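1. after the sequence you'll find the predicted model.
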Amino acid sequence: MSVSVPGPIPGDDCWRIEQATRASVIIDADAYFRHARAAMLKAKQRIMLIGWDFDARITLIREDEADDGAPVIIGDFISWLVDRNPDLEIYLLRWDIGAMKSMIRPTNLVTTLKWMWHPRVTVKLDSHHPPAASHHQKIVVIDDCFAFCGGIDMTADRWDSRHHRDEDPGRHHPDGSAYGPWHDATTALQGPVAVALGDHARARWKGAGGEELAPILGEHDCWPDALPVQFRDVEIAIARTAPAMDDQDELIEIERLYCHQIAAARRCIYAESQYFASRRIAEAIAARLGEADGPDIVIINPTEADGWLEQQAMDTARARLFEALKARDPHGRLRIYHPFTVRGAPIYVHAKILIVDDRLIRVGSSNMNNRSMRLDTECDVCIDMALPGNAGHSKDHGAVILGIRDELIAEHLDLPPERVATVIAERGLIAGIEELRGKPGRTLRPYVTPDLNDVQAWLADNEILDPEGPGEMLEPIHERGLFRRMRSAAGRLNLLAHRPDTAED
């Protein structure tokens, strides 16, 4: 049965709870890049760009849509902004290792050198992380009164529309070559929650060796004119991950928030994630699968991770965890699906979304893998109707939350959201998707566990490429592993039940 959870608690499963005077969820980078450009055009004093990656060559909107005199290529756009406004300063912070490859590209290098000579554009590479960790947050803060926070980096290969067409002229690398369909998400936030994200961004900047920045005082309207407002005067929780280091404590707010929210679900959990490889999230799901009246759980993943190394780490762990959870799912309440285009091409899922009932929606940078729980830096935001400040809006905002979920499923199934909402309301989440997904064209297909060779299985079991934290990277191999905590705790998931001939994983 579900656990009564009062909502996020600062100091436990979130950092701060702040009000948003306006908030919206933005799906896919076509909309995000357009709205980000519009918001930055309203900046008066400071823009902070915090990212895993950044590519100065990408276009934010098409050339024929630029009727404001501003450039469409982001590198030129940033230079244009500071040249136009003598009071504006721009700070760009990105993960140091991830920056190396893109920084050496001629166009990026020229733009970066140009910025280095500009007194009001400052670029910094953030090396304040353990070995093998990354800075994975994707945050934009404008004048400490407006922010974007989610899973979309301003880099190449991210742009796509919600149509996810098989061939789209806008979906190409800066060199003109095409890339495949891509699904992503972020949030737009105005008000005190943006002030808090400004505090976080400035702390990240200082931790990376930058100067201490004073907060921006005063407030003005940076909300993009074309962006519909989905939530008004709503409390939002901010949750983070940060690894333990000599000069900082470990932050596991995101991990705790996932576990608490899975435990609180009554009817259904809908998630989109680039990976499904976290043993702690698997434990939380396992605890719900045996319940007679437990929730339906649907996870939308890409067919495979992006890159050979990630496939060895994440796809093999997903296969092991999914098979183990199936063995503990007597009621058939867990599904993993993959989205496909009209012609059957897989759509890469990069979004990080969790929606529980009509109670909460969270969007951020964290994936359902071990790295996001304890090793990389992450930042998620969550609107939860269980927060006291949201009680008066629970009916209206709950309907918005369900509407976002049904629109996401409708996007994947290429169906009207109204039909999706009606069928799921009548049949339930899994039965509804099963009824709707069988048509030709763009659709969702169920995950099929691949055969794992011995090397892949060993890599998955021992978390060689997806460590849970900086300490685990130093542990002996025999003391770590995908199943180590699960096999030792009474009442937890018995992940070795289907491998009786194996004494140690």
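-> That came in fine, so what should we check first? Numbering: from 1, shown residues only.

2. from here on, just use CA atoms for contacts and neighbour counts.
-> Will do.

3. can you get me the start-to-end distance on stretch 182-196?
-> Start and end residues of stretch 182-196 are separated by 30 Å (CA to CA, to the nearest Å).

4. buried residues in the helix ranked longest in the chain?
-> Ranked by number of residues, the top helix in the chain under DSSP state H is helix 394-413. Taking 16 or more other CA atoms under 10 Å as the neighbour-count basis, helix 394-413 is seen to contain the buried residues 394, 397-398, 400-413.

5. elements contacting that helix?
-> In terms of contacts (3 or more CA pairs under 8 Å, 6 or more residues apart in numbering; DSSP states H and E), helix 394-413 is packed against strand 334-340, strand 360-364, helix 417-427, strand 443-446.

6. show me the contact partners of stretch 107-120.
-> 55-57, 75-76, 79, 82, 88-90, 102-103, 121-123 (CA atoms under 8 Å, 6 or more residues apart in numbering).

7. burial count for Asp315?
-> For Asp315, the number of neighbouring residues by other CA atoms under 10 Å comes to 25.

8. next: Ser177.
-> Other residues lying near Ser177 total 8 when counted by other CA under 10 Å.

9. any idea how far Tyr348 is from it?
-> 17 Å.

10. same check, this time on Pro302
-> Distance from Pro302 to Tyr348, counting by CA to CA: 5 Å.

11. do Ile58 as well
-> From Ile58 to Tyr348 the distance is 19 Å (CA to CA).

12. of the contacts of stretch 107-120, closest to Gly290?
-> Each of the contacts of stretch 107-120 was checked against Gly290 using CA to CA; the closest is Asp55, at 46.2 Å.

13. just checking, that closest one touches Met154?
-> Yes. With contact defined as CA atoms under 8 Å, Asp55 reaches Met154; the gap is 6.5 Å.

14. one step back: most tightly surrounded among the helices and strands packed on helix 394-413?
-> Among those, ranked by average contacts under mean count of other CA atoms under 10 Å, first place goes to strand 360-364 (a mean of 26).

15. Ile355 reaches Asp406, doesn't it?
-> No. The pair formed by Ile355 and Asp406 falls short of the contact definition of CA under 8 Å, at 10.5 Å.

16. overlap of the contact sets of the two?
-> Any residue near both Ile355 and Asp406 by CA under 8 Å, 6+ apart counts here, and not one turns up.

17. ok, Arg94 - how many residues close by?
-> The number of residues packed near Arg94 is 25, by other CA under 10 Å.

18. presented hereafter is structure B, for comparison with structure A:
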Amino acid sequence: MLPALIQPPPHPQDEASGFPILREDLNCWRLAKCSRAAFLVDGADYFRAFVAACEMARRSIYIAGWDINSRVKLLRGLPRAEDEEKYRLGNFLNHLARNRPGLHIHILDWDFAMLYAMEREMLPVVKLGWATHHRVHLVMDDAHPLTASQHQKIVVVDDCLAFSGGLDLTHSRWDTPEHAPTNPRRMTPGGTHYPPFHDVQILVDSDAAACLGDLFRQRWAWAKGKRLPKPEHRKDSPWPWGVPVHARDTHMGISLTLPAYKLRKPVRQVERLFRDSIAAAKRYIYIETQYFTSDAVCSYLCESLLQPQGPEILLAMPFRSPGWLEQGIMDGLRVRILRRLSEADLHGRLRLYYPYVPNLNNGARMHLHSKVMIADDCFLRIGSANLSNRSMGLDSECDLALECIPGGPDGEALRKAISGLLHRLLGEHLGVPPGLVAAGLEANGSLIATVEALRGDGRSLRPLESAAPDWVDPDILDHSLLDPEKPMAMDRLIDMFFFDTPEPTRRWRAAYVLPALLLLAFIGLALAWKFGPLAEWLDLDSLTAMGRSLHGSPLEPLLVLGALTVGSVLMVPITLMLVAVALLYGPITSFAYAFSGSLLGAIAGYLLGGLLGKDPLRNLAGRRINRLSRAMARQGVLAMALVRNLPVAPFGLVNLIAGASHIHFRDYLLGTALGMLPGVLAITLLGDSLGRLIRQPSWTNVLLALAVIGCILLAAWWLRRRLAQREQEQV
């Protein structure tokens, strides 16, 4: 059951006007006392403060992230190379656990989608799980809808100190505020140089840190099924050596985004805080964001821009996203958002910039990754949430915010701290000392005029003219699919069947080596057929050519069924093989081959999974696959039928998992038959119709093909409508 503060009660949706902006249960989960806070700009400062804080730990260190890499160097430029090796994340955590009796380190790493596999450390469960000290505990966190991610970046030490913001403890994040074009220390664990990287983190203590400890323990319970004990209270008030205190004796708002998942209702405090803080701003709004695709935040800013008297709005964003896929999707969607903002800027109060660093190689650009908002020298938020639809409702996010209320006891000191961070950030991007920014604002009172006066030809802020790649038309991109704001109906359907309690993670055993190698080989085959060179070697044309060579052979039926069986075991995409069979034979023969071959392949995979053994496969396959295994064991026929019609895992891998699960063979075979039947019928009927159309392009065959396609589309429409009705009934 969720604590009341994680899932707040309904609150009147009145408009926020003026101060205070932060209101518990409306736009923040908790409003907690904070004795000291520090603003850490860029990775070098954050990594150094992280090391200093962890070296003060006695009982607990919590780490939650979107990505965590055991090989990242936390400290760089040390006198000896072996000293830097000591401060690689994995080595550092191992050293702390070995030398601090009673210290437990718990790590929640997002159980990432395969789309991000090339960006991440391979086998994190080995590097930060099996290969570490027994008091270093890793869980791959998959307690979220299928298309969501765990995007919070939190570190908590003894419930006394806590970090939050946009920085993960991973590669390609370390940099200094100088953002030199060529810094030899700015290198990945694999030895590759990366462009300048900018981000911001916040360090808090006292009650605010304890609240983030509560949040981590709640997430651990969701992911692991077991609640961690609260660490013993420390009488001292630790603070990491060398970290300056920027704000004292204030209150910190903690705002969350949590998607609807199983029994958990959605939490959208991050979006509400954007709405309230934008509406309250009077003089200026300054925002740094990696992405800007949020329709909701765009509407709030447009509403402000349309007012005759309102704040100046300055947004700093990256020139473009780093990867081609992100450029096509997120930059394409950003074009539409920025077009809306420009059209609403009737009074000339909007400026869009990107940070420019000269002399970078191969057209590289500085990667602005921060998520910061400052308004009127009185409001500051630092967090993990981008200005994207996902961050408003689908991904898990955590933003920390503070405000100084005019006339309040901490007003003037906090105002200086907030404005001081603004001067640091703008000075960094403009390549000038923060004092020049402060002087410019003091002289003319305009944020835009100050920036324009200080912009230069070298390192500076440059006007952003957002554009999508040539191969993308921004006007046809579907944000509800590419940048969804909430879990899709299909996600909730999967969650309904896969609701379970996770098993404890087991340690490494020597007996797992051979199963591990075999499992990795099968996964590698599945990836190679989909993304690697095998996909080019074996395509539909080559398969149909091989099939034609069997025509007339007395062994043709055995050879076709044998090829389907062996292909399934070798992870050849099942759909590709079934389409080839459908094109080679008539509807009745192709259906008999396809259906029988699918069942034979499923039986072979089931037997092979049984040979690998239950325990090794469970400990090696990862949490999402284990969850699938337990669901199949419990739900039997129904679960197998569902899995066969959803893109949960490749056909061959599902067979292996089922063989290593507790599902009875009878239930497995019956569920597979029921689940495969509609797909096999659709493929063989459509394949036969298209084959006739290609061989004999008559009007009769054209109409027959269109009729088959229409039936398939009608069935898909009916299923989509049923899911939508389910969704409306649950709202």
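-> All right, it came through fine. Model, not experiment: these values are computed from the prediction.

19. who has more neighbours, Asp55 and Met154 of the first structure?
-> Neighbours were counted for Asp55 of the first structure and for Met154 using other CA under 10 Å; Met154 has more, 26 against 22.

20. which one in the second structure is aligned with the more buried one?
-> The criterion is TM-score structural alignment: under it, Met154 of the first structure has Leu169 as its aligned partner in the second structure.

21. what's the closest non-adjacent residue to its match?
-> Ile68 (5.2 Å; CA to CA, 6 or more residues apart in numbering).

22. against Leu109 of the first structure, how distant is the equivalent of the one you found over in the first structure?
-> Residue correspondence to the first structure (TM-score structural alignment): Ile68 of the second structure is matched to Phe54. Distance check for Phe54 of the first structure against Leu109 of the first structure: by CA to CA, it reads 12 Å.

23. these two: who's more crowded?
-> Neighbours were counted for Phe54 of the first structure and for Leu109 using other CA under 10 Å; Phe54 has more, 24 against 14.

24. how far away is the more buried one from Gly210 of the first structure?
-> Distance, Phe54 of the first structure to Gly210 of the first structure, by CA to CA: 18 Å.

25. can you get me a residue count around Ala545 of the second structure?
-> In terms of burial, Ala545 of the second structure registers 12 neighbours under the definition other CA under 10 Å.

26. who are the contact partners of it?
-> Taking CA under 8 Å, 6+ apart as the criterion, Ala545 of the second structure is in contact with no other residue.

27. now the one helix or strand it maps to: how far from the chain's centre is it?
-> Assigned by DSSP states H and E, Ala545 of the second structure falls within helix 540-548. Shown here is helix 540-548 of the second structure, whose average C-alpha point lies 40 Å from the average C-alpha point of the whole chain (CA atoms, centre = their mean, to the nearest Å).

28. list the buried ones in it?
-> Residues of helix 540-548 of the second structure classed as buried by neighbour count (16+ other CA under 10 Å): 540, 543-544, 547.

29. CSV please, covering the residues you listed and showing distance to Asp667 of the second structure.
-> Shown next, in CSV, are these (distance: CA to CA, whole Å):
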residue, distance to Asp667 of the second structure
Leu540, 32
Leu543, 32
Thr544, 33
Gly547, 32
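
30. how about the helices in the stretch 1-150 of the first structure?
-> With helices called from DSSP state H, counting those that start in this stretch, the stretch 1-150 of the first structure shows them at 29-41, 74-84, 96-103, 106-116.

31. Arg333 of the first structure is nearest to which of these?
-> Shortest separation from Arg333 of the first structure across the helices of the stretch 1-150 of the first structure is recorded for helix 29-41, at 31.5 Å, computed as CA to CA.

32. check the fit of that closest one onto the second structure and give the mean distance.
-> Mean deviation of helix 29-41 of the first structure relative to the second structure after superposition (mean CA distance after the TM-score superposition for the first structure): 0.5 Å.

33. who's in contact with the residue nearest to Leu169 of the second structure?
-> With contact taken as CA under 8 Å, 6+ apart, Ile68 of the second structure is in contact with 109, 168-170.

34. so which of these sit within strands?
-> Asp109 (DSSP state E).

35. what's the closest of the contacts of Ile68 of the second structure to Ala221 of the second structure?
-> Using CA to CA, the contacts of Ile68 of the second structure come closest to Ala221 of the second structure at Asp109, 13.9 Å.

36. what stretch of the first structure does the helix holding Ala545 of the second structure fall on?
-> Following TM-score structural alignment, the aligned partner range for helix 540-548 of the second structure in the first structure is empty.

37. name the next helix or strand downstream of that helix, please.
-> helix 556-569.

38. so that following helix versus helix 540-548, what angle?
-> Taking axes from the mean of the first three to the mean of the last three CA atoms, to 10 degrees, one finds helix 556-569 of the second structure and helix 540-548 inclined to each other by 150 degrees.

39. by contact count, what packs against helix 556-569 of the second structure?
-> So helix 556-569 of the second structure, by 3+ CA pairs under 8 Å, 6+ apart, packs with helix 574-584, helix 587-612, helix 651-660.

40. what helices and strands are in contact with the first one?
-> Applying 3+ CA pairs under 8 Å, 6+ apart, one finds that helix 574-584 of the second structure makes contact with helix 540-548, helix 556-569, helix 587-612, helix 665-695.

41. put together JSON lines for the ones you listed, with distance to Lys153 of the second structure on each row.
-> Rendered in JSON lines, the data for those read as follows (distance: least, CA to CA, whole Å):
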{"stretch": "helix 540-548", "distance to Lys153 of the second structure": "44"}
{"stretch": "helix 556-569", "distance to Lys153 of the second structure": "40"}
{"stretch": "helix 587-612", "distance to Lys153 of the second structure": "37"}
{"stretch": "helix 665-695", "distance to Lys153 of the second structure": "40"}
